[in-house]
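>>> Give the three-dimensional model of this entry:
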Amino acid sequence: MNDDDIRVNGAFEPFAPTVAALLAAKGLDETKGLAVALNETLVPKSAWGSTALSAGDQVEIVRAVGGG
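Model (predicted):
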């Protein structure tokens, strides 16, 4: 862990400046069905590009999967 790491789904990851940049770095280009929470607060998809991340932030990324 580095001082500027963030925690993503429980694992430490290198810093990314925004939610959108983090998703791109993780190869999550298909965002349909994705939800992102930053420090336990849901981030609207419309705000991913402008939501800044800081060292020590906790991010949860989940994808809805249909089925039955």
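
>>> Please count neighbours and contacts with C-alpha atoms only from this point.
Noted.

>>> which element is A55 on?
If you go by DSSP states H and E, A55 is not part of any helix or strand.

>>> now L38: how far from G68?
29 Å (Cα to Cα, to the nearest Å).

>>> Same question for A21.
As judged by Cα to Cα, A21 and G68 stand 33 Å apart.

>>> this one as well, want them side by side:
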Amino acid sequence: MEITVNQQTYEVTDVCNVQQMLAIVFDAQPKGIAVAINQAIIPRANWDNQILSPNDQIVIIKATQGG
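Alright, predicted model coming up:
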């Protein structure tokens, strides 16, 4: 199935959760990120249980340090 992550299209399996999607998008498990699906934040505790749907719009935000 096709999903959009940060305005880029990815092909994932028909049954794919957030954790699996992150493994496809990133080579290693990223730290300090937040995930939103269709403008709803998904708590990290739910990443294993949150199944993606075709055409989901996913935004990944990475925390940065600065000042």
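
>>> if we can go back for a sec, compare A21 and G68 of structure 1 (neighbour count), which wins?
Taking neighbours as other Cα atoms under 10 Å, A21 of structure 1 and G68 compare with A21 leading, 19 against 3.

>>> Name the helix or strand for that one, please.
Using DSSP H and E, A21 of structure 1 falls in helix 19-25.

>>> number of nearby residues for Q57 of structure 2?
19.

>>> likewise the one 4 residues further on?
A count of nearby residues for I61 of structure 2, using other Cα under 10 Å, gives 12.

>>> That one belongs to a strand, doesn't it?
Yes - judged by DSSP: H, G, I helix; E, B strand; the rest coil, I61 of structure 2 forms part of a strand.

>>> Which positions in stretch 31-48 of structure 2 come out as buried?
35-37, 47 (16 or more other Cα atoms under 10 Å).

>>> repeat for stretch 6-13 of structure 1
6-8, 12-13.

>>> Same question for stretch 21-28 of structure 1.
21-23.

>>> Name the residues that touch that stretch?
Outside stretch 21-28 of structure 1, the residues that touch it by Cα atoms under 8 Å, 6 or more residues apart in numbering are 15-16, 29, 49.
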